[in-house]
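Q: quick one, what's the 3D model for this:
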Amino acid sequence: MSKKVQKKKDRLKNLKENQKRNAIIGAILAIFILGIMINYFNTNYIYNDKISKNMFVENLDVSDMTKEEALKVVNSNKNPKSIYLVYEDVKHEISPEDIDLTYNTKETIEEAYNYTKTDSYFENVKRYFDVKKNSKDIKIKSSYNEVKLSEYIQKVSKDINVEMVNAKVYVSGGIGYNPSVTGKDLDIASTKESIISNIKDKKYGEIQLKVNLKEPEVTTEDVQSVNALLGQYTTKFSTGAPSRTHNIRTAAQKSSNVLLMPGEEYSYNNLTGMRTRSNGYKDAPVIINGKLEDALGGGVCQVSTTLYNSVLSSGMKLTSITNHSLASNYVPLGRDAMVNDGGTDFKFKNPYSHPVFIKNSVGNGTVTSSIYGNAGDKPNLNIYVETFKVNGLDAANTYRIYKDSNGNVIEREHVDRSVYKKPRK
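A: Predicted structure coming up:
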């Protein structure tokens, strides 16, 4: 091989070695520079003591802030406030202290700070560049004492709730009225749900409360229409029989002070109850199988009979009426109403468009039944009883004769047919 060729080969070899050495030096230099850049990036943008760029807490920019700086900014702008529960221009304030309402601002700042400082470096880098494109907004969480919240709502409900009261009529020297009251009931579930929703959404201010109303079944207007006496009847009894007097008084009280709305039915037995000692009745003479015998409740039929005659004159609609087997000595034939625990009841309905009020009173050996109603409903009628015999037994047909304002008969109503097993003594 010539020396010329050998020199050429040596030069090529040296060139390759230099290129290889330069490549290694270049790679080392590039790695060094990259390391410097990564270190700079890590130190200035990730592993520093500041929150990443483009980070927000409830729309507050906390980018490039230390945790202390961010906490100061958030606490000065985001604080729990009072909520006001409003009903009929009355406000009930719930302060944060009332329910221990707080924000987790410290934990929220920690979350913002650590968003690009997880255990994974590659996750941190990914998050850093993601948040540069799309900002990150972290929500503050609220906490409160649910027991205290429930107790506060209960307290508010006591201020709002009103028990529904039906209007009433009373008679004491005249006709008087107790007005009706519309019931109010705070919807506790709805109220609590609204408060919790506002706390979650950090909406403060007023919440209009939902209150359920319960309208009275009997209004003040209803009872004020009762303004006149429609019918009244009085019977006498001997006060020399204390047990019977007691039963009359007891039955009269139990069946009195009843407001009967239009179309409603009055049941004497339902009001007076079973004739038992536990219901306040005593043994006294009563008609059993056509004979007078001592039994519990003797005397209650005198009250039903007295009421029957008041019902007749007031124009009430009779729905159940039965005469005694023996004619009574305190009313004429055809004017008595027998009741017993065996199912025989005295019933009538209110046929008018206004309520009527039934009032019984006992005193000085008399029992009086009065029916009050609207003056416009007062009927113009007479009661007529036609007596006759059926197989030798006393009998009677009872009628109501209705007349117009000129006294002309407009209706003849047959009310009842009575047959008595034994004649009156």
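
Q: all contacts plus neighbour counts: C-alpha atoms, from now on.
A: Will do.

Q: hey, where'd the strands end up in the stretch 251-400 of the chain?
A: 258-260, 265-267, 283-288, 291-296, 317-320, 347-349, 356-363, 366-373, 381-390, 393-403 (DSSP state E, counting those that start in this stretch).

Q: so how far is the first one from its chain's centroid?
A: Spelled out, that is strand 258-260. Averaging C-alpha positions (C-alpha atoms, centre = their mean, to the nearest Å) puts strand 258-260 26 Å from its chain's average.

Q: relative to Asn161, which of the strands of the stretch 251-400 of the chain is closest?
A: strand 258-260 (26.3 Å; C-alpha to C-alpha).

Q: list of residues touching the closest one?
A: 168-169, 266, 350, 355-359 (C-alpha atoms under 8 Å, 6 or more residues apart in numbering).

Q: give me the buried positions along the longest helix anywhere in the chain.
A: Assignment by DSSP state H gives helix 3-41 as the longest helix of the chain. Neighbour counts over helix 3-41 (16 or more other C-alpha atoms under 10 Å) mark no residue as buried.

Q: again with stretch 373-387
A: 373-374, 377-381, 383-385, 387.

Q: what do you get for stretch 179-196?
A: 179-181, 183-186, 188, 191-192, 194-195.

Q: what's the answer for stretch 129-144, then?
A: 131, 136-140, 142, 144.

Q: then stretch 204-220?
A: Within stretch 204-220, the residues that count as buried by 16+ other C-alpha under 10 Å are 206-207, 209-211, 216, 218-220.

Q: now, the residues you listed that are in strands?
A: 206-207, 211 (DSSP state E).

Q: can I get those in CSV including distance to Asp394?
A: Putting those into CSV (distance: C-alpha to C-alpha, whole Å) gives the following:
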residue, distance to Asp394
Glu206, 79
Ile207, 76
Val211, 64
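
Q: one more to line up against the first:
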Amino acid sequence: MKRAGFILTVLLVQLCVTLSLGSVATYASTHDRAPSGLIIWGRNFSGLNRAEIASELKKEIPDVIVYQGKSFPLKLERFYAKIDNWLNQIFPPVSGVWYLDVLQSLMHKPVLNPVLELDQDDIVSQLKAIGAQINKPMIPATISYLNRHFEKTSGQNGQALDIDATFHKITNDHVNKQVEALVQEIPVQPTPVEIDKIKDVLGDYTTYFNPQDAPRTKNVRLAANAINNYLIAPGKVFSYNKVVGERTEAAGYRPAYIFVGQEEIKGDGGGVCQDSSTLFQAVCEANLKVVERHMHSLPVSYVAKGQDATVAYGLLDFRFQNDTKGYLLVSALTGENWLRIRLFGVADANHPAQQPDGYPVRPDIFNEDFK
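A: Reported below is the predicted structural model:
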């Protein structure tokens, strides 16, 4: 009797299981849709089929960047492929229906929060391309000295797409298909206010050359043009070699006499050491910090012995630091037989203003262009 009762109980349990699985199978085969209460990323997908779920999930990430009325589409194929792959893993289709055990699992655990990340390298690459169409270079305020007065421009702010912030916004906006580009303003540097402070003569020195030596004279003028109206920010180091560049024939420099050891030989750019030495004298007058300086192996004619600064591209440089509180303007002008270098800036106790009179030897006759 007990054995018969036990067999009956087992049969009833099997019948219940069969009926339960049968109802799930019937739901899957007739509906091919998500069970009631299925939540993915906080959204209810009850009753949607797999294709509809995929379509809705792909709407979770913005695919258009907008800025000032212009639209820039994003290519999200890689992210869409991740969604499809995830759906294939969670809802594997078999003969047009989902696995029964998947449906059963979803009925008991209907809330899903898959971690599907955008390919950051891919999106950043696209944002850089978009940025190239949005970005505007900053135009700095400028100052130059000519004919005894300063000429100034106020400059213009620039702008640049903030790639990191825009990417973060894309990944966190699950509402809008379009995202406004986040753009940073690039303020003018130096500012017009900083430019206006450049008034004082901190250093002023003049040397002379033989205009009959045409190759050397040309080299002196080329180097002067390279450093003329060069602005040095506070704390920055000026490198003569970096600013002037390599003295090559292609750059316009001609062979002229240079010192090599105890000999004089011709080399490209002979004469540019007069510019670096004249600049060194102006730097000394301005009481600026000298970072690197070398003397010639033989005395030169344009400055006193031991007061020169030789240079050789890639080997010997003349460098100094703008240790004032403001910007420093280098003015390098040439006349018929002279080179005059002035340093304009903001005077202070350590860098007092100088009288605009730094000539080691005054010429007997001032040319009209000696300004």
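
Q: nearest to Thr105 of the first structure among the buried residues of stretch 129-144 of the first structure?
A: Distances from Thr105 of the first structure to those, taken as C-alpha to C-alpha, are shortest for Ile140 (6.3 Å).

Q: wait, that closest one touches Val57, no?
A: Yes. Ile140 of the first structure lies in contact with Val57 (C-alpha atoms under 8 Å); the separation is 7.2 Å.

Q: who touches both of these two?
A: Thr108.

Q: roughly how far does the residue nearest the centre of the second structure sit from Val66 of the second structure?
A: In the second structure, the centroid-proximal residue (C-alpha atoms, centre = their mean) is Ala160; its distance is 9.4 Å. Plainly put, Ala160 of the second structure is 14 Å away from Val66 of the second structure if you go by C-alpha to C-alpha, to the nearest Å.

Q: ok, Gln355 of the second structure next?
A: Gln355 of the second structure is 57 Å from Val66 of the second structure, by C-alpha to C-alpha.

Q: list the buried residues of the one helix or strand Gln133 of the second structure maps to.
A: According to DSSP states H and E, Gln133 of the second structure maps onto helix 120-134. Within helix 120-134 of the second structure, the residues scored as buried using 16+ other C-alpha under 10 Å are 123, 126-128, 130-131, 134.

Q: make a markdown table out of those and add distance to Ala256 of the second structure.
A: Formatted as a markdown table, these follow (distance: C-alpha to C-alpha, whole Å):
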| residue | distance to Ala256 of the second structure |
| --- | --- |
| Ile123 | 56 |
| Gln126 | 53 |
| Leu127 | 52 |
| Lys128 | 48 |
| Ile130 | 51 |
| Gly131 | 48 |
| Ile134 | 49 |
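
Q: show the contacting residues for Asn227 of the first structure.
A: 175, 372-375 are the contacts of Asn227 of the first structure under C-alpha under 8 Å, 6+ apart.

Q: grab the nearest non-local neighbour of Gln244 of the second structure.
A: Gln isn't right for residue 244 of the second structure; it's Val. In this structure, Val244 of the second structure finds its nearest non-sequential neighbour in Ala226, 5.3 Å apart by C-alpha to C-alpha, 6 or more residues apart in numbering.

Q: tally of neighbours for the one you found?
A: If you count neighbours by other C-alpha atoms under 10 Å, Ala226 of the second structure ends up with 14.

Q: measure it to Asn176 of the second structure for me?
A: Distance from Ala226 of the second structure to Asn176 of the second structure, by C-alpha to C-alpha: 53 Å.

Q: what do you get for Leu15 of the second structure?
A: 50 Å.

Q: kindly report the same for Ala54 of the second structure.
A: Noted for Ala54 of the second structure: a distance of 17 Å to Asn176 of the second structure, by C-alpha to C-alpha.

Q: same thing with Phe6 of the second structure?
A: Between Phe6 of the second structure and Asn176 of the second structure the distance is 61 Å, computed by C-alpha to C-alpha.

Q: same thing with Ala129 of the second structure?
A: Ala129 of the second structure is 22 Å from Asn176 of the second structure, by C-alpha to C-alpha.

Q: now swap in Pro234 of the second structure and tell me
A: Distance from Pro234 of the second structure to Asn176 of the second structure, by C-alpha to C-alpha: 46 Å.

Q: check contacts around Ile83 of the second structure.
A: Contacts of Ile83 of the second structure (C-alpha under 8 Å, 6+ apart): 54, 57-58, 116.

Q: make that Thr9 of the second structure, sorry
A: By C-alpha under 8 Å, 6+ apart, the contact set of Thr9 of the second structure is empty.

Q: what of Val346 of the second structure?
A: Contacts for Val346 of the second structure (C-alpha under 8 Å, 6+ apart) come out as 197-200, 202, 324-328.

Q: what does it align to in the first structure?
A: Correspondence of Val346 of the second structure to the first structure, assessed by TM-score structural alignment: Asn374.

Q: quick one: neighbours of the nearest residue to that match once chain neighbours are set aside, just the number.
A: Sequence neighbours aside, Val226 is the residue nearest to Asn374 of the first structure in space, at 4.8 Å (criterion: C-alpha to C-alpha, 6+ apart). Counted with other C-alpha under 10 Å, residues neighbouring Val226 of the first structure total 25.

Q: need the contact list for the aligned residue in the second structure for Val226 of the first structure.
A: Matched by TM-score structural alignment, Val226 of the first structure corresponds to Ile198 in the second structure. Neighbouring residues of Ile198 of the second structure by C-alpha under 8 Å, 6+ apart: 326-329, 344-346.

Q: name the SS class of Ile198 of the second structure, please.
A: Following DSSP: H, G, I helix; E, B strand; the rest coil, we place Ile198 of the second structure in the coil state.

Q: give me the helices and strands touching the helix holding Gln133 of the second structure, please.
A: strand 158-161, helix 163-172 (3 or more C-alpha pairs under 8 Å, 6 or more residues apart in numbering; DSSP states H and E).

Q: how about 7 Å then?
A: strand 158-161 (3 or more C-alpha pairs under 7 Å, 6 or more residues apart in numbering; DSSP states H and E).

Q: with the first structure overlaid, how far apart is the strand it packs on on average?
A: Taking mean C-alpha distance after the TM-score superposition for the first structure, the mean distance separating strand 158-161 of the second structure from the aligned residues in the first structure is 5.6 Å.

Q: distance from that strand to the middle of the chain?
A: Centre to centre, stretch against its chain (C-alpha atoms, centre = their mean), the figure for strand 158-161 of the second structure is 10 Å.
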